[in-house]
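Novice: Got a predicted model here, sequence first, then my questions.
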Amino acid sequence: MPGFPLPPHPIPACVALLVIVTASTDLVSRRIPNPIIVAGLVGALLVQGWLHGPLAGSVTWFAGALTGFALLLPFYLLRGMAAGDVKLLMMVGAWVGAFMTFHIALATFVIGGIWSLALAARRGRIGHLVTNLQYLMTSATQRGLSRAAGEPPALDSVGSLPYGVAIAAGTLGVLFTTLA
């Protein structure tokens, strides 16, 4: 992609390793362990500071982490994903910066959306998926993203995904696309 540079080394290798480990863990245990997230955040801060200097590196780290956090937080608040998924994209963002994190999130949404549709179709639950999406959209627009109006009723889930796998796929896809 023109104008879409790959982050300097060792960032791509570190990010690839971290998302593969977290995706594997999410597949096996349906959890993304906090020690991996913390180690990734600390490692990203050290590498960003080493590559760009303490101030510029800290700004890049913070902007990327904040972008990853902000992009997935609404889905967590609407009960569409788990906190580990939000923290994982936050960690990825700390490594790659805000611009690439935005593109990784877009790729992740496409991958996760296709995977969700395939899962719902395989289970014969597309109608339930559409109903849940309508409720979430209506709920979000009526209440903002506030839970102050009370807890929403439990939705009839069509099944959950280890979304860390979608985040890993989106991350690796964007990294490999930038290599071309």
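Specialist: Arrived safely.
Novice: alpha carbons only for contacts and neighbour counts from here, please
Specialist: OK.
Novice: ok, now how distant is Met91 from Val15?
Specialist: Distance from Met91 to Val15, counting by Cα to Cα, to the nearest Å: 9 Å.
Novice: More neighbours: these two, which one.
Specialist: Met91 (31 against 23; other Cα atoms under 10 Å).
Novice: That one: helix or strand, and which one exactly?
Specialist: helix 83-96 (DSSP states H and E).
Novice: Ala56 now?
Specialist: In this structure, Ala56 sits in helix 54-77 according to DSSP H and E.
Novice: and the angle from the helix holding Met91 to helix 54-77?
Specialist: With axes from the mean of the first three to the mean of the last three Cα atoms, to 10 degrees applied, the angle from helix 83-96 to helix 54-77 works out at 160 degrees.
Novice: before we go on, here's another structure to hold up against the first:
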Amino acid sequence: MTLPPLPPQPVPLCVIVLVIVAASTDIATRRIPNRILAIGLVAALCVQVWLHGPLNGGIEWLAGAAFGFALLLPFYLLRGMAAGDVKLMLTVGAWVGPAMTFRIALATFLIGGVWSLALVVSRGRVRQLIANLQQTAGSWRSVPSRASDSGVALPASVGAIPYGVAIAAGTLGVLFAATV
């Protein structure tokens, strides 16, 4: 699988700053502020329009944002990640477009999955993880909008990671790989 070409400057530099700031705040506060994401989205739109013109830039911005959103939304709906993580991938997608967003999401899933698995193993919570996965798989057809709607208690978490860090690592890895 070949990587899409690196987007023109200032896109890589801006995305690097965005994901480092988001990951830093996610580590420190366990949230990614909407203000950071809103500034990132507006700046991405301005840069995309500047680089590609109003129509093509707007389409590239929207397609990347929608793709980033769609890739992580199912995990949010299954309560596997927070809304800030989904919005961060949406914002990264707005900067880099759908093709690179897909590669970034794959790298992010790999990094986040390995990190989460290492956390579960180090805490001795593998049995709880398996039970949680069985419960989730058993109820995948009817995901309630709220836990109280179904009368079924959500499984106890086996540990959470600041997923903004995984998104940052995946983004940096893909951007670096595209330069070589």
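Specialist: Nice, thanks for sending it over. Note that this is a predicted model, so its numbers are computed, not measured.
Novice: follow-up on the earlier one: what's the mean deviation for the helix holding Met91 of structure 1 versus structure 2?
Specialist: Superposing on structure 2 and averaging over aligned pairs (mean Cα distance after the TM-score superposition for structure 1), helix 83-96 of structure 1 comes out at 0.2 Å.
Novice: Which residues does the helix holding Ala56 of structure 1 contact?
Specialist: Outside helix 54-77 of structure 1, the residues within contact range by Cα atoms under 8 Å, 6 or more residues apart in numbering are 44-45, 47-51, 81-83, 85-87, 89-99, 101-102, 105, 145.
Novice: Closest to the geometric centre of structure 2, which residue is that? Let me know.
Specialist: Met89 (3.8 Å; Cα atoms, centre = their mean).
Novice: shouldn't that one be in contact with Ile167?
Specialist: Yes. With contacts counted by Cα atoms under 8 Å, Met89 of structure 2 reaches Ile167, the gap being 7.2 Å.
Novice: Which neighbours do the two have in common?
Specialist: Ala105.
Novice: follow-up on the earlier one: buried ones among the contacts of helix 54-77 of structure 1?
Specialist: When neighbours are counted using 16 or more other Cα atoms under 10 Å, the contacts of helix 54-77 of structure 1 contain these buried positions: 44-45, 47-49, 81-83, 85-87, 89-98, 101-102, 105.
Novice: Which stretches in structure 1 count as helices?
Specialist: With DSSP state H as the criterion, structure 1 has helices at 11-29, 34-52, 54-77, 83-96, 98-122, 126-143, 163-179.
Novice: Could you name whichever residue is most remote from the centre of structure 2?
Specialist: Outermost in structure 2, Cα atoms, centre = their mean: Gly151 at 29.7 Å.
Novice: how far away is that one from Gly80 of structure 2?
Specialist: Gly151 of structure 2 sits at a distance of 19 Å from Gly80 of structure 2 (criterion: Cα to Cα).
Novice: now swap in Gly164 of structure 2 and tell me
Specialist: 13 Å.
Novice: any idea what Leu117 of structure 1 aligns with in structure 2?
Specialist: Aligned against structure 2 by TM-score structural alignment, Leu117 of structure 1 finds its counterpart in Leu117.
Novice: OK, contacts around that match?
Specialist: Applying Cα under 8 Å, 6+ apart, no residues qualify as near Leu117 of structure 2.
Novice: cool, Ala140 of structure 1 as well?
Specialist: So Ala140 of structure 1 contacts Leu78 (Cα under 8 Å, 6+ apart).
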